[in-house]
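Trainee: no sequence on this one, just coordinates:
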């Protein structure tokens, strides 16, 4: 397990209650401005819910070239699109954007295991990382060992898949990662969702 990996589990119930309250408060306002759920509407044509009994985890990474520091967030949703948990990963050293994506993938998987989920769909828009984990063929040397570790981590679950998706299918995680916090010493559960992210989650609920 990654050193320093920790999630404040004692705050989970409060976090879920707060996030769901936020969603309820924003749904009516959001619906007034976004009434077209057709596939041509990019906001609604992005996220597909998992089957009942499976949790979907979308994650994304950020990278700062100047400080060689990476960060990321992950969001866990059920078959209704409801947010179960949202996690901020504390900043970590990374030599490249590709390594940052691989490290966040690993942290999302380890987080899911610690949260007690057994059946997962993991989704990422980092195609090179996903392909490296799934096939191991032509995997860049800088993330080869990480991809192998991720393969082993996925075996912890009763059922787990890792899939590459387009950015448009990963918008909640992408929007969250843009708000990553610096200076965190451990992973943190979000107690509420930022207003800028709410529309994307509401769209997932309606999908």
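Mentor: Cool, the structure landed. Keep in mind it's a predicted model, so treat the numbers as computed, not measured.
Trainee: all contacts plus neighbour counts: C-alpha atoms, from now on.
Mentor: OK.
Trainee: where exactly do the helices run in this structure?
Mentor: All helices of the chain, identified by DSSP state H, fall at 12-33, 97-115, 127-134, 144-154, 171-177, 198-206.
Trainee: would you turn those helices into JSON lines with mean neighbour count and distance to residue 56?
Mentor: Written out in JSON lines, the entries for the helices of the chain read as follows (neighbours: other CA atoms under 10 Å; distance: least, CA to CA, whole Å):
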{"stretch": "helix 12-33", "mean neighbour count": "15", "distance to residue 56": "16"}
{"stretch": "helix 97-115", "mean neighbour count": "22", "distance to residue 56": "10"}
{"stretch": "helix 127-134", "mean neighbour count": "20", "distance to residue 56": "16"}
{"stretch": "helix 144-154", "mean neighbour count": "18", "distance to residue 56": "14"}
{"stretch": "helix 171-177", "mean neighbour count": "23", "distance to residue 56": "12"}
{"stretch": "helix 198-206", "mean neighbour count": "21", "distance to residue 56": "12"}
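Trainee: Second structure for comparison follows:
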């Protein structure tokens, strides 16, 4: 039995916690939930400052969405729109969809079925030089995951300034502890 365990190494992933952005930078985290049966998706977006304070939380419902991949692209597009509209000087867009993050970083035409969303994101990005994309694991992106999931369940859209919905407050506080 011991030989079996020696031959099959186990990788242990260290749990990572959401990290505060550097000085004068905001982080905009996004995530999406998708319901294939109804072709509906929900986006969860949170903007936080260097202290971890929620500046904006945004929950949106989208109809006639073809895939979970498209739902993530929509959430990312909305996160970029918020960042550009608010005119913050330095913006980090974080999400747990590695494919979407990679596509947004690329400086070429996307050929996938979400090319229209990626093109929109690249067009919006062209209005700012201070916007970067970073991938984070889902466990680190739990606040926006909670928002997207609950928005999908409740079929509600919310836009809050300086707070998050009550059901996500515990996670926001937990994330803001350094």
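Mentor: Received it, and whenever you're ready, just let me know what you need. In this text the structure is predicted, and so the values were computed from the model without any measurement.
Trainee: Can you give me the TM-score here?
Mentor: Once the chains are overlaid, their TM-score stands at 0.80 when taken by TM-score structural alignment, normalised by the length of the second structure; 162 aligned residues with a CA RMSD of 2.3 Å.
Trainee: Residue 63 of the first structure: which of the helices of the first structure is closest?
Mentor: For the helices of the first structure, the distance to residue 63 of the first structure is smallest for helix 97-115, at 5.5 Å, taking CA to CA.
Trainee: nearest to residue 45 of the first structure, of the helices of the first structure?
Mentor: Shortest separation from residue 45 of the first structure across the helices of the first structure is recorded for helix 198-206, at 8.7 Å, computed as CA to CA.
Trainee: Could you tell me how far that closest one lies from the centre of the chain?
Mentor: Offset of helix 198-206 of the first structure from its chain centre (CA atoms, centre = their mean, to the nearest Å): 15 Å.
Trainee: how big is the offset of it relative to the second structure?
Mentor: After superposition onto the second structure, the mean distance of helix 198-206 of the first structure to its aligned counterpart is 1.8 Å, using mean CA distance after the TM-score superposition for the first structure.
Trainee: What helices and strands are in contact with that helix?
Mentor: When contacts are defined as 3 or more CA pairs under 8 Å, 6 or more residues apart in numbering; DSSP states H and E, helix 198-206 of the first structure sits against helix 12-33, helix 171-177.
Trainee: Nearest to residue 126 of the first structure among the ones you listed would be which one?
Mentor: Distances from residue 126 of the first structure to each of these were compared using CA to CA; the minimum, 11.2 Å, belongs to helix 171-177.
Trainee: can you tell me what part of the second structure that closest one aligns to?
Mentor: Equivalent residues of helix 171-177 of the first structure are located at 142-148 in the second structure, counting by TM-score structural alignment.
Trainee: Give me the mean distance between the matching stretch and the first structure.
Mentor: Overall, stretch 142-148 of the second structure averages 0.9 Å from its counterpart (mean CA distance after the TM-score superposition for the first structure).
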